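Visitor: predicted model and sequence follow; I will ask about them next.
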Amino acid sequence: MNSLSRRSVIVGGISFLALSGHAEASQKSWYIGRIPDKPFDIPLVDKTRIPRQFRRQTVPYLGRETAGTILINKQERFLYYVEDAGRAIRFGIAVGRDGQRWGGEAIVERRAQWPTWTRTANMRRRNPSLPQRVPGGPNNPLGARALYLYRNGQDTLYRIHGTNEPWTIGKAASSGCIRMLNEHILNSSERCATARALSLSSLRQS
């Protein structure tokens, strides 16, 4: 595995169900403020509602990958960003449901701010009622940022992205992508933007 230009990912699950007033109120209770951003502010999640192990934290890292490498442990629902001096930043993630999990290595070819969601052929077969596309914004299932994964010059259709469903972090809930809290993908995508090479690897063990 090389430096910061590689990654492996998984694409987030999407639900376009109408919300009842009770459900809307319950979901709003997850947010305690806003992070200024353009063209939309980012809802700030109440971290006390996230299990402690899935909150952002710095942890020891004794592996061989160099600083700037991203590692994903799908079994434990963690994404690691390797830093210098034997450390890594660990983030809780949501991963794909059984049968919808992608692994391996890929190159992050681009990143997007408030990305547009476009359904894939597989999604269309599973649920023909899904819209063809959803423009970027607070209601978009890809959240505030997305990192696009490529392999051998081809788009894998898998992403590391934000989410408007923070209650899914730590679960197998997506259609294959890796979901992060919006404030976490914001931090990660900014790090990627400053590096020419960023690598992402799928871990079988921590």
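Guide: Done, it's in. Residues are numbered from 1 along each chain as shown.

Visitor: alpha carbons only for contacts and neighbour counts from here, please
Guide: Will do.

Visitor: now what about the helix or strand containing Arg124, what contacts it?
Guide: With secondary structure defined by DSSP states H and E, Arg124 is part of helix 121-126. By Cα atoms under 8 Å, 6 or more residues apart in numbering, the list of residues contacting helix 121-126 from outside reads Leu130.

Visitor: again, only using 10 Å
Guide: Gly13, Ile14, Asn127, Pro128, Ser129, Leu130, Pro131, Gln132, Ser175 (Cα atoms under 10 Å, 6 or more residues apart in numbering).

Visitor: using the three-state scheme, assign Asn187.
Guide: Three-state call for Asn187 (DSSP: H, G, I helix; E, B strand; the rest coil): helix.

Visitor: that one and Ala193, how far apart?
Guide: Asn187 sits 10 Å away from Ala193, taking Cα to Cα, to the nearest Å as the criterion.

Visitor: another one to put next to it:
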Amino acid sequence: MTSRRGFLAGALASVLATPALAQSVWRMPHEYRPTNVRIGPGQIPGSIQIDSAGTWLYHILDEGLARRYKIAVGAAGRQFVGTAYVGRKAEWPSWRPTASMIAEEPEVYGPFRAGLPGGHQMNPLGARALYLYRGGQDTLFRIHGTPQPWTMGESFSSGCVRLINEHVEQLYDMVPVGTPVIAT
């Protein structure tokens, strides 16, 4: 069985070695395409609901209707759970691993301690990022794009919610700062 560390190192190496090839051979399953779905009553229109176990994100459009996106989530014990709100948004955001990420996995994150500029092929935040805040403070969790679309449906990241870049661009355009986010 491949360890999370081995998987991440292999994924990073594959993106560095053949980014165009890696992305050109992945085919998105039909069921991963954003779609409008019926949902139960009581959801707040405009809010984002994250189903970590099912690896789905729902943007609530109206009473009983949501736009559903396939996501990748944090590894067990690292997932964002609870309530927050979108405190800030960024297009092609820069990225820097947190101190705890570097401390926990120095061989994976240490080489990137200075960060990566937005648009860099190795930047894990992809095309857009929604920064999650709670009580006026950045939680350090994000809803963001990814240069690794083949990770959809998986649980292995350092905690953020990832979407395919095209999908996060769509969500980004529909979600204002202040949007409530509920993750289970």
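Guide: Yep, it's here. Note that the structure is predicted; figures quoted are calculated from it, not measured.

Visitor: still on that earlier bit, following the chain onward from the helix holding Arg124 of structure 1, which element is next?
Guide: For helix 121-126 of structure 1, the following helix or strand on the C-terminal side (DSSP H and E) is strand 133-134.

Visitor: show me where structure 2 has its helices.
Guide: Using DSSP state H, the helices of structure 2 run over residues 4-17, 19-25, 99-104, 106-109, 165-174.

Visitor: for Thr151 of structure 2, find the nearest of these.
Guide: Taking Cα to Cα as the criterion, helix 4-17 is the member of the helices of structure 2 that comes nearest to Thr151 of structure 2, at 9.7 Å.

Visitor: packing partners for that closest one?
Guide: helix 19-25, helix 106-109, strand 155-157 (3 or more Cα pairs under 10 Å, 6 or more residues apart in numbering; DSSP states H and E).

Visitor: now the residue of structure 1 sitting at the aligned position of Ala103 of structure 2: how far from Gly176 of structure 1?
Guide: In the superposition onto structure 1, Ala103 of structure 2 corresponds to Arg125 when matched by TM-score structural alignment. According to Cα to Cα, Arg125 of structure 1 stands 15 Å off from Gly176 of structure 1.

Visitor: what's around the counterpart of Phe91 of structure 1 in structure 2, how many residues?
Guide: Under the alignment by TM-score structural alignment, Phe91 of structure 1 pairs with Tyr69 in structure 2. Applying the criterion other Cα atoms under 10 Å, we find 23 residues in the vicinity of Tyr69 of structure 2.

Visitor: Tyr69 of structure 2: what's it in contact with?
Guide: Applying Cα under 10 Å, 6+ apart, we find Tyr69 of structure 2 in contact with 31-36, 50, 55-59, 152, 163-164, 167-168, 171.

Visitor: gap between the equivalent of Phe141 of structure 2 over in structure 1 and Arg101 of structure 1?
Guide: In structure 1, the position corresponding to Phe141 of structure 2 is occupied by Tyr158, as judged by TM-score structural alignment. Note on Tyr158 of structure 1: its distance to Arg101 of structure 1, by Cα to Cα, is 10 Å.

Visitor: also Ile107 of structure 1?
Guide: When distances are taken as Cα to Cα, Ile107 of structure 1 and Arg101 of structure 1 turn out to be 17 Å apart.
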